[in-house]
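K.L.:
No letters, just coordinates:
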């Protein structure tokens, strides 16, 4: 039996479609490839986008900004000396993009203008740190990405 060009193209196209369908079903059914939404209630979160951008701009406009750094003992958040520790309020969300099971929230309670999130709470890899805070009635949002070794 001889195969002409038209038949070969149809066979190749059929094999390609079979491969693509196999790949789609494998990714959808295997829990190794988790494809959850980044944020629960995405549309509700999106409605507050302008407010979030204003808080980010407030933090960007500060002359002395708080710093978020990874050290051997954990994640250190340090506010400049000009901030009164008892007037700073807010939360620090440590968000793990690869697995939401590891996400956690910490209330800001400063000692000597800083807070330390211990190493034992963190696993290796990328962490997104979102610090929503308020000082003297003005709201701020600071976002950083850190890598834990």
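P.N.:
Structure received. Only a predicted model underlies this, so the values are computations on that prediction, with no experimental measurement involved.

K.L.:
When you work out contacts or count neighbours from here on, use the C-alpha atoms and nothing else.
P.N.:
Fine.

K.L.:
For the most centrally placed residue in the chain, give its distance to residue 92.
P.N.:
Centroid check for the chain by CA atoms, centre = their mean gives residue 128 as the closest residue, at 3.9 Å. Taking CA to CA, to the nearest Å as the criterion, residue 128 is separated from residue 92 by 10 Å.

K.L.:
this is the other structure I want to compare:
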């Protein structure tokens, strides 16, 4: 017996293949991990004016915070104008491709106003370093993108 393939069968097969393709794409896309930069993204957006103020205050400093990537370590050189003053805050390491790698570190400076973080345990690739720090009730904020090799 010979199977006839008419135009109605062709249209039905086309619809079925299209439906299978759409369902496959929906299944794949629903299983993708989509991570926001923060879980409270919208709340942080509402209070962003204070962040803008910190950034402006930081830009107006005569000496800037240096963030250097050298020899398997990230060196944070805080401004010397704050010598003999207490600098506190946090350094946030944000990995855009994998939020499970994100971590925070408290600022703990040496006498020369430096903090060193070793990179041997960090994943290789792009990192966004966010430093939220304060001196004498004045808040500052720095951000830098680094490539860890």
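P.N.:
Perfect, thanks for sending it. For clarity, every value in this text was computed on a predicted model and none was experimentally measured.

K.L.:
OK, contacts around residue 73 of structure 2?
P.N.:
116, 117, 118, 119, 120 (CA atoms under 8 Å, 6 or more residues apart in numbering).

K.L.:
okay, the residues you listed in a markdown table with neighbour count, secondary structure and distance to residue 48 of structure 2 next?
P.N.:
As requested, the contacts of residue 73 of structure 2 are arranged in a markdown table below (neighbours: other CA atoms under 10 Å; DSSP: H, G, I helix; E, B strand; the rest coil; distance: CA to CA, whole Å):
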| residue | neighbour count | secondary structure | distance to residue 48 of structure 2 |
| --- | --- | --- | --- |
| 116 | 17 | strand | 29 |
| 117 | 14 | strand | 28 |
| 118 | 13 | strand | 31 |
| 119 | 16 | coil | 30 |
| 120 | 12 | coil | 33 |
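
K.L.:
What lines up with residue 138 of structure 1 in structure 2?
P.N.:
Aligned by TM-score structural alignment, residue 138 of structure 1 pairs with residue 138 of structure 2.

K.L.:
Please report the number of neighbouring residues for that match.
P.N.:
11 (other CA atoms under 10 Å).

K.L.:
next one: residue 144 of structure 2
P.N.:
12.

K.L.:
Residue 132 of structure 2 too?
P.N.:
If you count neighbours by other CA under 10 Å, residue 132 of structure 2 ends up with 20.

K.L.:
Looks like it contacts residue 91 (just checking).
P.N.:
Yes - if you go by CA atoms under 8 Å, residue 132 of structure 2 and residue 91 touch, sitting 6.4 Å apart.

K.L.:
Could you report the separation of residue 79 of structure 2 from residue 114 of structure 2?
P.N.:
For residue 79 of structure 2 relative to residue 114 of structure 2 (CA to CA), the value is 9 Å.

K.L.:
now the lengthiest helix in structure 2: how far from the chain's centre is it?
P.N.:
Secondary structure of structure 2 per DSSP state H: the longest helix is helix 7-30. Relative to its chain's centre, helix 7-30 of structure 2 lies at 38 Å (CA atoms, centre = their mean, to the nearest Å).
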